[in-house]
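Trainee: Whatever this is, show me its structure:
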Amino acid sequence: MGCPLNLWSAPDPLPERPGLAGDRQADVVIVGAGYTGLWTAYYLAKADPSLRIVVLEAQIAGFGASGRNGGWCSALFPVSSKRLAALPGSSREAAIELHRAMQASVNEVGLVSAAEGIDCDYHKGGTVVLARTPVQLARARAEVDAAAEWGPGDLQFLTPDEVAAKVRATKVLGATFTPHCAAIHPGKLARGLAAVVERLGVTIHEQTPVTRILPGRAVTPYGVVRAEVVVRATEGFTPGLAGQERAVAPVYSLMVATEPLSAEVWDRIGLADRPTFSDQRHLIIYGQRTADGRLAFGGRGAPYHFRSRIEPGFDDVPRVFKGLQKTLRDLFDISPEFTHAWGGPLGVPRDWCASVGLERGVAWAGGYVGDGVSTTNLAGRTLRDLILERDTALTRLPWVGHRSRAWEPEPLRWLGINAGLRAMTLADVEERVTRRESVIARLMAPLLGG
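Mentor: This next block holds a predicted model:
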């Protein structure tokens, strides 16, 4: 498409962090310098400055989903409260507590960013999810009812006039709104966190891929780091570890961004308080007004690749980029120039349920299904408590210790995931044609975290 890649990439030279050069000893070794690894290092270092903490990163800090996502720091969790309540040892009350912990995590990211001087364009403007057909309108009302049943009831239904006060889109019949989301600049948060943990005494080795995680050690081509606790924080890149090939499926999400828009265009669109936005279609879309006046907009639709392969070329799917551009034009009736297009893999566990835990010296967190910006913060604080052997409200949340079953072997995995992605596209077509709730979507819901 002739576009630069990632809008969130640093325009300035990045710090040169040396790779691992030989064996070393630590108290905690963290594999992955994305949000999960960096938040874990941050909270451990703050809790116990004497800990020797080493972070190993295959590329550079924030290289993966942490530096490529849509910038939604939201209270969304990838499975419903009803599904959470059904986990072994869980309950309705436990599911609601996790929901509240997610809301608190949105605020925690903002508080830490301010306290540590991380300028990540954090602004808590909430999330508007538009309903643009009668079927979508019914779905929005049902979500508000479900939220009242399973939580504090803070998901609001908005009339078209109330929607227009936040965002002026086309064909709007109503919307839902939650205040529990902030728009951020993902790259600034990742790079800022990396700098902060280094100031706290944490060592980050970049360009150091880990090939195997075992109790007490992380194995790389350049040496072995031995530690009492090894933390796996590799999200969509987890299948590259020996023995973890079917732990999560790396599914690509892609984004486009416009040029900075004029004041006249923003007067037409709204988004003055920078709420993140989406709509009620089944094939997920997501967007935000950036601090420098662009629209950054993404969605699913890129294929899953056989045997969980991840390659730079998979970030570039012109068909999906064109579809995202068309969708954004339709949402706001605008014709902007698009200056960026990029993407990357996110981690999807078999049951879509994110998890965090520590067993026999190996800790993990991940499987966020694209809802990781604030969930990683909750994971970092939870891993701190688990590693320091603290019994806290966080360590008793229902996602702690959860184990998703492995994905099917190939080619079943490739067939099933791509069939699911195709089904969500067809579900939207089905609703446009029948003007009724999609049968396809209803059949797929149990497989997609519903």
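Trainee: only C-alpha atoms for contact and neighbour calcs from this point on.
Mentor: Noted.
Trainee: Specify the local secondary structure of M424.
Mentor: Using DSSP: H, G, I helix; E, B strand; the rest coil, the three-state assignment for M424 comes out as helix.
Trainee: That one reaches A441, doesn't it?
Mentor: Yes: at 6.6 Å, M424 and A441 qualify as touching, with contact defined as CA atoms under 8 Å.
Trainee: For the comparison step, fold the sequence that follows:
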Amino acid sequence: MNYRGLSFWHDSVPDSLQPRAPLPGDGRTDVAIIGGGLTGLWTAYYLLERAPGIRITILEKEIVGFGASGRNGGWCSALFPASTAALERAHGRQAALAMRQAMVDTVDEVGRVASAERIDCDFAKGGTISMARSAVQLRAAEGEVAEAARYGVDAITLLDDAPGGALAATLDPACARLHPAKLVRGLARVLERHGVEIREGTEVLDWAPHSVATTRGTLECDFVVVATEGYGATLAQTRRAVLPLYSLMIATEPLPNALWDEIGIAHGQTFTDFRHLLIYGQRTADNRFAFGGRGARYHWGSAIRPEYDRVPRVFEHLRNTLVDLFPQARDAAITHTWGGPLGVPRDWHATASLEASTGIARAGGYVGDGLSTTNLAGRTLADLITGRDTELTALPWVNHSSPRWEPEPLRFIGSNLGLLAMTVADAEERVTRRPSVAARLMAPLVGH
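Mentor: Alright, predicted model coming up:
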């Protein structure tokens, strides 16, 4: 496989991307981690802190950072898939506030580790600018600021001077721009220096308490960590636990500093607006737009295939949307197009869990908010596995169990109708100039 071609991030990472040696056969380890993404790597990192000398083996079918951990939008944010209001309804106010504070703190923790371990991942904490481009979106922006003030954790403010000709914008300081492939690949090298075995080209077939079966042999262990995110849909045990939803991205050629001054997005800043069909972007360290969004449909049977990573219709939509936001980018060449699946639990509520009786731990269901949440998951799983009772193990997502997704054809119909509903909601607001009825009806189904 041409791993360079997976994304702009893989193409620009200073790494050979040469696969590591696979599992050499049957063996034993203390902790077997299924999946070479950020959840698995962060779990290993913090296990080493809490239990020096622990033996850890990471099993990856492709290469470290092959999936969402290496292809995402590069937002290290405090976003959590379930809203604060939804967390409050489910777990109570204090638990919801604790979860929010943990997420805000996690942004700085990622930056701290990157600095301490000398992982050059272009980390720059400039916050997220969310543009309000209509009267309806302005009311949504004002509502977001008011809700943040009511809970008192997120320091979101309203800006009158907004980029892109927007009416206004909010600024959430709890977000950093980074290069995700540099982070995940750099973290893997740190782990190897500390004795963690990373076995690539090793496909996991099944797992049970204290055992993982792969195409290369069986690994006996004390704990199993399942960290497969959207790719869990391809495995029998987790097929209906997560739905793989595709998100696609484009990257432009580097743009001059003078043009960026005109655009109004500074280094370290990420950006979005208040539409319902999500978009997200950043100014990269080398002055490109890296811009993405939803819009690709769900595929029957939760299928994941390389051809689904690239949908010309969606790429064209992303380009048009980018130019609509920032007309200064109209002549910028698109140098890279890519995509991949992210993991969506049935209730849009991520989890970090350990079944003490079996020694099987799992984390995921980030719905695209995983670049920072994976770090919190790694710290939490490390505490659970080492038997610690901490503030992290008391958070409301710990041992949360989401319902299973419906069987086909209900899963196919429901997920694609949901995608259509968000498209309709944006059109509805443009026409009626009022908050969308369709979006209000969908809100409880998408974690709000």
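Trainee: quick one on the thing from earlier: need the residues touching each of M424 and A441 of structure 1.
Mentor: Overlap of the contact sets of M424 of structure 1 and A441 (by CA atoms under 8 Å, 6 or more residues apart in numbering) consists of H282.
Trainee: What distance do you get for the residue nearest to K182 of structure 2 when sequence neighbours are not counted to R139 of structure 2?
Mentor: In this structure, K182 of structure 2 finds its nearest non-sequential neighbour in C121, 4.9 Å apart by CA to CA, 6 or more residues apart in numbering. Counting by CA to CA, to the nearest Å, the gap from C121 of structure 2 to R139 of structure 2 is 36 Å.
Trainee: Which one of those two is surrounded by more residues?
Mentor: Remark: of C121 of structure 2 and R139, C121 carries more neighbours, 23 against 15, as counted by other CA atoms under 10 Å.
Trainee: doesn't S115 make contact with that one?
Mentor: No: with contact defined as CA under 8 Å, C121 of structure 2 does not reach S115; the gap is 9.3 Å.
Trainee: Which stretches in the stretch 301-450 of structure 1 count as helices?
Mentor: Using DSSP state H, counting those that start in this stretch, the helices found in the stretch 301-450 of structure 1 span residues 318-332, 372-387, 412-434, 439-444.
Trainee: For those, give me TSV that also has mean neighbour count and distance to H305 of structure 1.
Mentor: What follows is the helices of the stretch 301-450 of structure 1, written out as TSV (neighbours: other CA atoms under 10 Å; distance: least, CA to CA, whole Å):
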stretch	mean neighbour count	distance to H305 of structure 1
helix 318-332	17	15
helix 372-387	26	22
helix 412-434	16	7
helix 439-444	15	20
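Trainee: Including distance to I184 of structure 1, could those go into TSV?
Mentor: Formatted as TSV, these follow (distance: least, CA to CA, whole Å):
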stretch	distance to I184 of structure 1
helix 318-332	20
helix 372-387	9
helix 412-434	27
helix 439-444	31
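Trainee: right, so of these, which gets closest to L76 of structure 1?
Mentor: Nearest to L76 of structure 1, of all the helices of the stretch 301-450 of structure 1, is helix 372-387, at 8.2 Å by CA to CA.
Trainee: so the closest one corresponds to what in structure 2?
Mentor: Mapped onto structure 2 using TM-score structural alignment, helix 372-387 of structure 1 covers residues 370-385.
Trainee: cool, and stretch 285-292 of structure 1?
Mentor: The aligned range for stretch 285-292 of structure 1 in structure 2 is 279-286, by TM-score structural alignment.
Trainee: Now the matching stretch: buried residues?
Mentor: Neighbour-count burial for stretch 279-286 of structure 2, counted by 16 or more other CA atoms under 10 Å, picks out 279-285.
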